[in-house]
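Coordinates only, no sequence provided:
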């Protein structure tokens, strides 16, 4: 693998033997090489000329290699920088990528990987080998692709404004992005916005649901297949990495990937190359990785379900999408966008949501987030026969009675009441009738919860972490009197 002869590389390392080894390896590949043994020497090289790439050790006798990244950014230079770190220092690697490094290598450096990563940084096409850094954060202009992608993320709450600002900032670089959030919050929209606001917007965005591919097909789907590699492989077929070349690869539900495939994915990301099934050589691939999950990957790492090295590779920059219950002020805007989309699909005028329906949504748990909201609106449009859109009461109750999509484990679901005295003190003497005593305690808790929630049974059920059906059963069994209008409250809840 030989790069263009004119490509020039600066190697910065304080160990003379290693510096010589890297220099000779690069010279054999056809590069022009200059070397420096310390930070000040490297800065002087940068003052004299520009390079196609810079390879620097993290720790130098007179400073940190990251200082070179800072200088490049201040001078708005476009050299891609590779950082070498001590083996196992994952925190340093993450720090380097966040600072703008193109990639990092762990010491002792594998020379094959070294050549592959350098070849990715220095490409034949100068325009493709550099991704200019934007000098500062800028809001995308109305009408451009990035602005349109952000507009699809309806809502102007403080939390959503922060998410959108972070998207635009992280889109400028090449660092991997991990999008976290509950199911139905719109993580794929975040990935689309990152791609649309990046320098790769003209390239493809390839989205994969890692949990939807059978385990025995994962390698072929990710890396491609060569003709004749197995029975039925009648022609070469590219994988997702090849399809996303020059663009962004979105790995949705990355936490569902089996451990064996995690190791292969890590290698592909690390070496920026893949080997299709049946191939004898690896192919270089140039993709940016954006991944998403609703799981706690850090906990999965501790439990041995997710590789720590892959976690550090993917979680360089994190974007957390807030659940809908934490940004209810965005409901009107979300409803407007969703209703316009539903109406367009049905070739009908955009319906208007009634005031009663808006009040219902404001009180509904919406544990399924935007996905649940869209489901409710879609059902309402299908059943609507008036000028104003009303919500389907049966659908609201049915969804409230199901286990929430993002509920905690049953043991932790029922949070204690707000006041410390909510938990009744133990009796001075053991009760003669245990069931009667427990019924009395349960009745007192239910009565207080109903009062606090205005006798709205749906809201009370959500507060106590039980279903609406269970609330009704307990009210009837414990003979709890409720106002006559409580049924109407249930309809709006």
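Perfect, thanks for sending it. Since this is a predicted model, take the numbers as computed values, not measurements.

Please count neighbours and contacts with C-alpha atoms only from this point.
OK.

Residue 136 and residue 74, how far apart?
With the distance defined as C-alpha to C-alpha, to the nearest Å, residue 136 ends up 11 Å from residue 74.

same deal with residue 147?
Look at residue 147 and residue 74: by C-alpha to C-alpha, they are 27 Å apart.

Those two: which has the busier surroundings?
Between residue 147 and residue 74, counted using other C-alpha atoms under 10 Å, residue 147 has the larger neighbour count: 17 against 10.

Quickly find the element holding that one.
In this structure, residue 147 sits in helix 145-151 according to DSSP states H and E.

Next secondary structure element downstream of that helix?
Going down the chain from helix 145-151, the next helix or strand is helix 158-171, by DSSP H and E.

Report the buried residues of that next one.
Under the neighbour-count criterion of 16 or more other C-alpha atoms under 10 Å, helix 158-171 has 160, 163, 164, 166, 167, 168, 169, 170, 171 buried.

ok, so of the residues you listed, who is nearest residue 391?
The shortest separation between residue 391 and any of the buried residues of helix 158-171 is 26.0 Å, and it belongs to residue 160 (by C-alpha to C-alpha).

So the residue nearest the centre of the chain, which state does it fall into?
Nearest to the mean C-alpha position of the chain, by C-alpha atoms, centre = their mean, lies residue 179 at 1.3 Å. The three-state label for residue 179, taken from DSSP: H, G, I helix; E, B strand; the rest coil, comes out as strand.

Same check on residue 266?
Local secondary structure at residue 266 is given as helix here, using three-state DSSP.

burial of the residue nearest to it when sequence neighbours are not counted, as a residue count?
Distance criterion C-alpha to C-alpha, 6 or more residues apart in numbering; nearest residue to residue 266, sequence neighbours excluded, is residue 310 at 5.6 Å. By other C-alpha under 10 Å, 18 other residues sit near residue 310.

residues contacting residue 310?
Contact criterion C-alpha atoms under 8 Å, 6 or more residues apart in numbering gives 262, 263, 266 as the residues in contact with residue 310.

so can I have JSON lines of these showing distance to residue 114?
Listed next are the contacts of residue 310 as JSON lines, based on distance: C-alpha to C-alpha, whole Å:
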{"residue": "262", "distance to residue 114": "22"}
{"residue": "263", "distance to residue 114": "19"}
{"residue": "266", "distance to residue 114": "16"}
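
Second structure for comparison follows:
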């Protein structure tokens, strides 16, 4: 192997991290750790010094900024906003007091890459810096990763999700994907993983409702040999299996309360303790969760812990039901027919105009999954090159209820034309707007007037993009 001379080594551009903290001991600890990682360290004790260093370094000279929340002349959040606006390519991690999760979550919502707790855990720091450097390399060169799945469709709603996925893939912030069954929540989770700097690491998906309650702790965190009857050998858990990658918690609302407590600790401390082990193990995973249920309502009813809700729901990504982007149905239908035909070893049939119109008028309570199943039946029954309307077998129960509505039922007619979810959203939006106007936009008074909590009102305003 050819040796590398000192001159060649000097030409290697080392990663550079900006550390902003008014405590010299913290800066020194981080600097020593980064030096051992062959990472240059720039130091600033104030917000003004940090901004000056950013301006001096220019574009592309800093791979990561670590900033304390409290600074002598400002707030770490101010620095996050400034970097987001002028240096959006630089990931920022917030250094917060241990246990101050509200500050960490606020930073993540503002666009922070990740956070560190004080006292700084060196292994956590090293992993964070490594992730940030990998992120920059991913932006410079195409990574040797499977490009992963793609969300099919050309509607504005689908384009919006694609754009959000690109933006969120740059962060380590937990993402909660909401949406009805069959909309493609796991597909979106896989897109987040494959477009991130973790794309070459594992993506582990688990259905939280499918694990027996007495096995949950062992499944999530692993166990040691002899820790319980039947534990004949060491076994790693889902967190360990997802090391360096993404852990996707599907149907997270189905977790029992006692497991919610343990999951919250694992996410906050970034460590797990296998059943029967004496000490905790550090884990580096990104948490992405999903459910078709209303988590906020679960919190209200006491079925889901509020602290875990805010921890996994740092950023919410809503996947719309198919009826809200029905213009994608012809495009999706053509895609599924091609896929199904390839699997069957035959040429792909096309839809007749009548069959396509029938599909576009259907409400699809089962969403994209229902559309695929409908087309699978149609292509199986039809051996020709054209799928006719009689080949389309739909569940018409919800549709017939609309068709049989009396002419005088204006509200029901509107539901038939818009779809129930879209109609209820419209009504809710109008009621909230009236309540806000009646209280001169005092949200506390509006919540009291509506008979709901302030937190519920805030959640609904955010969900409807009215906040």
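Right, received. Where do you want to start? Bear in mind that the values here come from a model prediction, so they are computed numbers and not experimental data.

quick one: TM-score?
A TM-score of 0.71 describes the superposed chains when it is computed by TM-score structural alignment, normalised by the length of the second structure; 395 aligned residues with a C-alpha RMSD of 4.3 Å.

quick revisit: quick check: of the contacts of residue 310 of the first structure, which lies closest to residue 384 of the first structure?
Within those, distances to residue 384 of the first structure taken as C-alpha to C-alpha reach their minimum at residue 262, with 47.5 Å.

which position in the second structure aligns with the closest one?
Aligned against the second structure by TM-score structural alignment, residue 262 of the first structure finds its counterpart in residue 260.

Pull out the buried positions in the helix or strand hosting its match.
Assigned by DSSP H and E, residue 260 of the second structure belongs to helix 257-269. Of the residues in helix 257-269 of the second structure, those scored as buried under the neighbour-count criterion (16+ other C-alpha under 10 Å) are 260, 262, 263, 264, 266, 267.

For the fourth one, list the residues it contacts.
Spelled out, that is residue 264 of the second structure. Residue 264 of the second structure makes contacts with 307, 308, 311, as judged by C-alpha under 8 Å, 6+ apart.

what's the counterpart of the first one in the first structure?
This means residue 307 of the second structure. Residue 307 of the second structure maps onto residue 309 in the first structure, with residues paired by TM-score structural alignment.

Residue 246 of the second structure versus residue 264 of the second structure, what's the distance?
Taking C-alpha to C-alpha as the measure, residue 264 of the second structure falls 16 Å from residue 246 of the second structure.

Residue 224 of the first structure maps to what in the second structure?
Going residue by residue (TM-score structural alignment), residue 224 of the first structure aligns to residue 222.

Provide a list of residues in contact with that match.
The contact partners of residue 222 of the second structure, by C-alpha under 8 Å, 6+ apart, come to 234, 235, 236, 237, 238, 240, 273, 274, 275.

Now intersect those residues with the helices, please.
Using DSSP state H to define helices, the subset of those located there is 238, 240.

starting at the chain centroid, how far to the helix holding residue 260 of the second structure?
Distance, stretch centre to chain centre, for helix 257-269 of the second structure: 18 Å (C-alpha atoms, centre = their mean, to the nearest Å).

mean deviation of that helix from the first structure?
Superposing on the first structure places helix 257-269 of the second structure at an average distance of 1.3 Å from its equivalents, by mean C-alpha distance after the TM-score superposition for the first structure.

tell me which of the contacts of residue 222 of the second structure is nearest to residue 404 of the second structure?
Nearest to residue 404 of the second structure, judged by C-alpha to C-alpha, of the contacts of residue 222 of the second structure is residue 238 at 50.1 Å.

Correct me if wrong: that closest one contacts residue 223.
No: applying C-alpha atoms under 8 Å as the test, residue 238 of the second structure and residue 223 come out as separate, 11.1 Å apart.

that older thread, can you tell me which of the contacts of residue 264 of the second structure is nearest residue 134 of the second structure?
Within these, distances to residue 134 of the second structure taken as C-alpha to C-alpha reach their minimum at residue 311, with 25.0 Å.

Beyond the helix or strand encompassing the closest one, next helix or strand please.
Residue 311 of the second structure is part of helix 306-312 when elements are defined by DSSP H and E. Sequence order places strand 315-318 as the next helix or strand after helix 306-312 of the second structure, per DSSP H and E.

compared with the first structure, how much does that next one deviate?
Following the fit onto the first structure, the mean deviation recorded for strand 315-318 of the second structure is 1.5 Å by mean C-alpha distance after the TM-score superposition for the first structure.

Where does the helix or strand that that strand is followed by end up in the first structure?
Tracing the chain past strand 315-318 of the second structure, the next element assigned as helix or strand by DSSP H and E is helix 329-344. On the basis of TM-score structural alignment, helix 329-344 of the second structure is assigned to residues 331-346 in the first structure.

Then stretch 455-463 of the second structure?
When the first structure is aligned by TM-score structural alignment, stretch 455-463 of the second structure has no counterpart there.

quick one: buried residues of that stretch?
Residues of stretch 455-463 of the second structure classed as buried under the neighbour-count rule (16+ other C-alpha under 10 Å) are 457, 459, 460, 461.

nearest residue to the second one other than its sequence neighbours?
Beyond its immediate neighbours in the sequence, the residue positioned closest to residue 459 of the second structure (C-alpha to C-alpha, 6+ apart) is residue 296, lying 7.4 Å away.

what's the burial count for the equivalent of that neighbour over in the first structure?
Here residue 296 of the second structure is matched to residue 298 in the first structure, going by TM-score structural alignment. Burial of residue 298 of the first structure is recorded as 16 neighbouring residues (other C-alpha under 10 Å).

Residue 298 of the first structure: what secondary structure?
Secondary structure assignment for residue 298 of the first structure (three-state DSSP): helix.

and residue 117 of the second structure, what is it in contact with?
Contacts were defined as C-alpha under 8 Å, 6+ apart; by that measure residue 117 of the second structure touches 95, 96, 97, 98, 99.

on that earlier part again, not counting the helix holding residue 147 of the first structure itself, show me its contacts.
Contacts of helix 145-151 of the first structure from elsewhere in the structure, counted by C-alpha under 8 Å, 6+ apart, are 139, 140, 141, 142, 164, 189, 192, 193, 196, 197, 198.
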